[in-house]
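In: below: sequence and its predicted model.
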Amino acid sequence: MSDDALHKAEAAVSAAESNTAVVQLAMAAVEVAKAAQQQPQHHGCQHAPQQFDARKWLTIGGIVCVGGCVACALALAFAVAMTAIAIGATCATGCFMILRSLWTGHQKGR
């Protein structure tokens, strides 16, 4: 084998080695790009957007309305009860004053 052929073979081997390194780098870059495309993109929020559920909001609104009506009825019942107590207290005070006047008049002999 001649020296010229040997030099050509060595040059081809070194070229193949450098090409192999370049090809390996290129393949690694392609793999990184594929992996980046396969990963889901996170933009700060990790929740899936929920769809609007009209039934849920109608239920909440209905409960609020019924609760408001019950609270209103209880407030009205409390107001009527307090008015009845106030009228009863006024009548009792009037009766006690009349009875006291009668008692003092009886004590004085009238």
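Out: Looks like it arrived, so ask away.

In: only C-alpha atoms from now on, for both contacts and neighbour counts.
Out: OK.

In: residues near Lys8, how many?
Out: Counted with other Cα atoms under 10 Å, the neighbours of Lys8 add up to 11.

In: also Leu102?
Out: Burial measure for Leu102: 13 neighbouring residues, criterion other Cα under 10 Å.

In: what strand or helix carries it?
Out: Assigning secondary structure by DSSP states H and E places Leu102 in helix 54-108.

In: ok, and here's another one to check against it:
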Amino acid sequence: MNNDALSKALAAATEAADDSKQLEVVKAVLIAQAISRAADQPQHPCQHQPRQGRSTSEWLGIGGAVCVGGLGIAIGFIAIAICGISVAILALILRSLWRDYLNNR
């Protein structure tokens, strides 16, 4: 009985080894076919043109626009500050007038 089990196990191992070898052969054939298909396809050159860098005049234009924009923003903030100071002075004057009005009553 032990000898029969051993011979069955040996036969199964031999069959598995044969199957493994067959799988390796099939795998190698599939890889070779994929490589040959890839080699048969013609290589198409790229259709688009690479983007050119910006010219000096473009960079000068961008720099000028940034400078003008920065000056505009700075003038806007100065205008807001002047409005704030004007409102504060107006509030002080009105408060002073209101106190004088209440004291003269």
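Out: Okay, I see it. Computed from a predicted structure; not experimentally measured.

In: got a TM-score for the pair?
Out: The pair, once superposed, lands on a TM-score of 0.53 when counted by TM-score structural alignment, normalised by the length of the second structure; 67 aligned residues with a Cα RMSD of 2.7 Å.

In: re the thing from before, which strands or helices does the helix holding Leu102 of the first structure pack on?
Out: For helix 54-108 of the first structure, there is no helix or strand it packs on, judged by 3 or more Cα pairs under 8 Å, 6 or more residues apart in numbering; DSSP states H and E.

In: equivalent range in the second structure for stretch 61-80 of the first structure?
Out: Per TM-score structural alignment, the counterpart of stretch 61-80 of the first structure in the second structure is residues 63-82.

In: average gap between the matching stretch and the first structure?
Out: Overlaying the first structure shows stretch 63-82 of the second structure at a mean distance of 0.8 Å from the equivalent residues (mean Cα distance after the TM-score superposition for the first structure).

In: any buried residues in that stretch, and which?
Out: Counting neighbours by 16 or more other Cα atoms under 10 Å, one finds that stretch 63-82 of the second structure has no buried residues.

In: same question for stretch 92-106 of the first structure.
Out: By 16+ other Cα under 10 Å, stretch 92-106 of the first structure has no buried positions at all.

In: stretch 83-94 of the first structure now?
Out: The neighbour-count criterion (16+ other Cα under 10 Å) identifies no buried residues in stretch 83-94 of the first structure.

In: give me the distance from stretch 20-28 of the first structure to the chain's centre.
Out: Average the C-alpha atoms of stretch 20-28 of the first structure, do the same for its chain, and the two points are 50 Å apart (Cα atoms, centre = their mean, to the nearest Å).

In: what stretch of the second structure does that stretch fall on?
Out: Residues of the second structure matching stretch 20-28 of the first structure by TM-score structural alignment do not exist; the stretch lands nowhere.

In: Glu24 of the second structure -> the first structure?
Out: Match for Glu24 of the second structure (TM-score structural alignment): no aligned residue.

In: and Glu24 of the second structure, what element?
Out: Assigned by DSSP H and E, Glu24 of the second structure belongs to helix 2-40.

In: now swap in Pro49 of the first structure and tell me
Out: Following DSSP H and E, one finds Pro49 of the first structure outside all helices and strands.

In: who touches it in this structure?
Out: Not one residue lies near Pro49 of the first structure by Cα atoms under 8 Å, 6 or more residues apart in numbering.

In: distance check, the equivalent of it over in the second structure against Ala91 of the second structure.
Out: Matched by TM-score structural alignment, Pro49 of the first structure corresponds to Arg51 in the second structure. From Arg51 of the second structure across to Ala91 of the second structure, the span is 59 Å (Cα to Cα, to the nearest Å).
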